[in-house]
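A.B. asks: Provided below are the primary sequence and the corresponding predicted coordinates.
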Amino acid sequence: MGAGSLTCLMFVVVALNAIAAAAGLALFAVAIWVAADGYKLYPISGVSGKDDIFAGAWIAIFTGFAFFLTCIFGIFAALKRSRALMLVYLIIMFIIFLFECASAITAATNRDYLVGNSNFVKKQMLQYYGQDSTQGKQITQTWNRVMEQDECCGADGPQDWIVYNSTLKQMYPTYNWPLSCCKRLSTFDLQDPADCKVGRTGILFTKGCFNYIESVLSHYTWAVSWYGFSVLILVFFTLVIAMIYFMQLE
């Protein structure tokens, strides 16, 4: 390859690495957002050990920042036209590439397990809500917040608490459903406790919370998995061009 063509290829490698570095930094930021769990739904996945979405986010934090640093190193190696430095760059990038593959696949497969249907979330809710344990308290707080914020009740609706056996029913026989299933005043007091207990229309939230939970977990998955896959495609293309450049160096 002529000197002019090699120089053009070098600038392509530099440009692709600059774009990949920015994409890696964006992946780093997005993964931090997921790991921070702004919607506070981790207990719903964590209590059963199905928290791979968040595990994938932690891996993506590492890989995103590692992509950024390695791409900067790749730019330096390309400008130096050093085979040794380019070889080190290619090996490190390939290792990080494999880690990010694991992160994206882990998040995607776990998302399908959690939101494939409402039964898994419902079973967990009925088992742990109202339970006097660390996990029970976390699940209770999470469901109370979700039901009050999204104005919903149960996974598929308030009938979940009546049709199925639950810890709540065992511990509080006089309550058909949690009080968080009912509308509140601006002072956060129940609008009508008596009507709440009997489920009067207009006081009791009738829609289920599963759609909200599914939406949040899907957002998390898109952030970690599908954005991760898009970064992988970019990095793969960058690696191919970088390998061609490496083979042309003397």
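C.D. replies: Done, it's in.
A.B. asks: switch to C-alpha atoms for all contacts and neighbour counts from now on
C.D. replies: Noted.
A.B. asks: report the buried residues of the one helix or strand Thr70 maps to.
C.D. replies: Using DSSP states H and E, Thr70 sits in helix 52-80. Along helix 52-80, these residues count as buried under the neighbour rule (16 or more other Cα atoms under 10 Å): 52-54, 56-68, 70-78.
A.B. asks: just checking, what packs against that helix?
C.D. replies: In terms of contacts (3 or more Cα pairs under 8 Å, 6 or more residues apart in numbering; DSSP states H and E), helix 52-80 is packed against helix 3-36, helix 83-115.
A.B. asks: and the ones you listed as CSV, adding mean neighbour count and distance to Met147?
C.D. replies: Below are the helices and strands packed on helix 52-80 laid out as CSV (neighbours: other Cα atoms under 10 Å; distance: least, Cα to Cα, whole Å):
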stretch, mean neighbour count, distance to Met147
helix 3-36, 19, 21
helix 83-115, 18, 18
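A.B. asks: hold the first one in mind and look at this next one:
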Amino acid sequence: SKIFIEYLGNVAVKYLREDYGNSNELTTVWNTTMKELKCCGFHGYEDFNNSTYYRNHQQYPSVCCANVSPCQQYNVSSEVKGCFKAFEHFLSQNGKIVGGVALGICGLELAAMIVSLVLFCQIGDK
């Protein structure tokens, strides 16, 4: 799982550096995630270093500085963690709920497959 998390982090940072601020969809997803989880980047604000966004604006997204503008390295909030850590914290607080919802969805999918199989077999017999 550590290899998968490392791979996920590399992919997330790659897209963050290349497409944040250029792709409306990706920017909206990241902005929503960072605002809701009160986080910045995947690992932290450093993920925006050498990014297209930073080169074009010479600042970090405002959420990285607890909404101080302009958001420069000297006023980045130490309280704002990376989104991966924030997501881990969210899961640790809400893991049972997330797991229950996932199990419920799996149960519904399994029931739908069983009903489909029964109907298919009944149609085939006629």
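C.D. replies: Nice, thanks for sending it over. In this text the structure is predicted, and so the values were computed from the model without any measurement.
A.B. asks: circling back to that earlier point, so which of the helices and strands packed on helix 52-80 of structure 1 is nearest Glu151 of structure 1?
C.D. replies: With Cα to Cα, the closest approach to Glu151 of structure 1 among those belongs to helix 83-115: 19.8 Å.
A.B. asks: quick test: name the residue nearest the centre of structure 2.
C.D. replies: Nearest to the mean C-alpha position of structure 2, counting by Cα atoms, centre = their mean, stands Thr33 at 6.1 Å.
A.B. asks: trace it over to structure 1, please.
C.D. replies: Mapped onto structure 1 by TM-score structural alignment, Thr33 of structure 2 lines up with Val146.
A.B. asks: show the contacting residues for its match.
C.D. replies: Counting by Cα atoms under 8 Å, 6 or more residues apart in numbering, Val146 of structure 1 makes contact with Cys152, Cys209.
A.B. asks: am I right that it is in a strand?
C.D. replies: No - with DSSP: H, G, I helix; E, B strand; the rest coil as the criterion, Val146 of structure 1 is helix rather than part of a strand.
A.B. asks: burial count for Val11 of structure 2?
C.D. replies: The local packing of Val11 of structure 2 (other Cα atoms under 10 Å) involves 13 other residues.
A.B. asks: and the angle for the helix holding Thr70 of structure 1 with helix 3-36?
C.D. replies: 160 degrees (axes from the mean of the first three to the mean of the last three Cα atoms, to 10 degrees).
A.B. asks: from Cys101 of structure 1, how far off is the nearest residue to Ile32 of structure 1 once chain neighbours are set aside?
C.D. replies: Excluding the flanking residues, the one nearest Ile32 of structure 1 by Cα to Cα, 6 or more residues apart in numbering is Ile61, at 6.3 Å. Distance, Ile61 of structure 1 to Cys101 of structure 1, using Cα to Cα, to the nearest Å: 13 Å.
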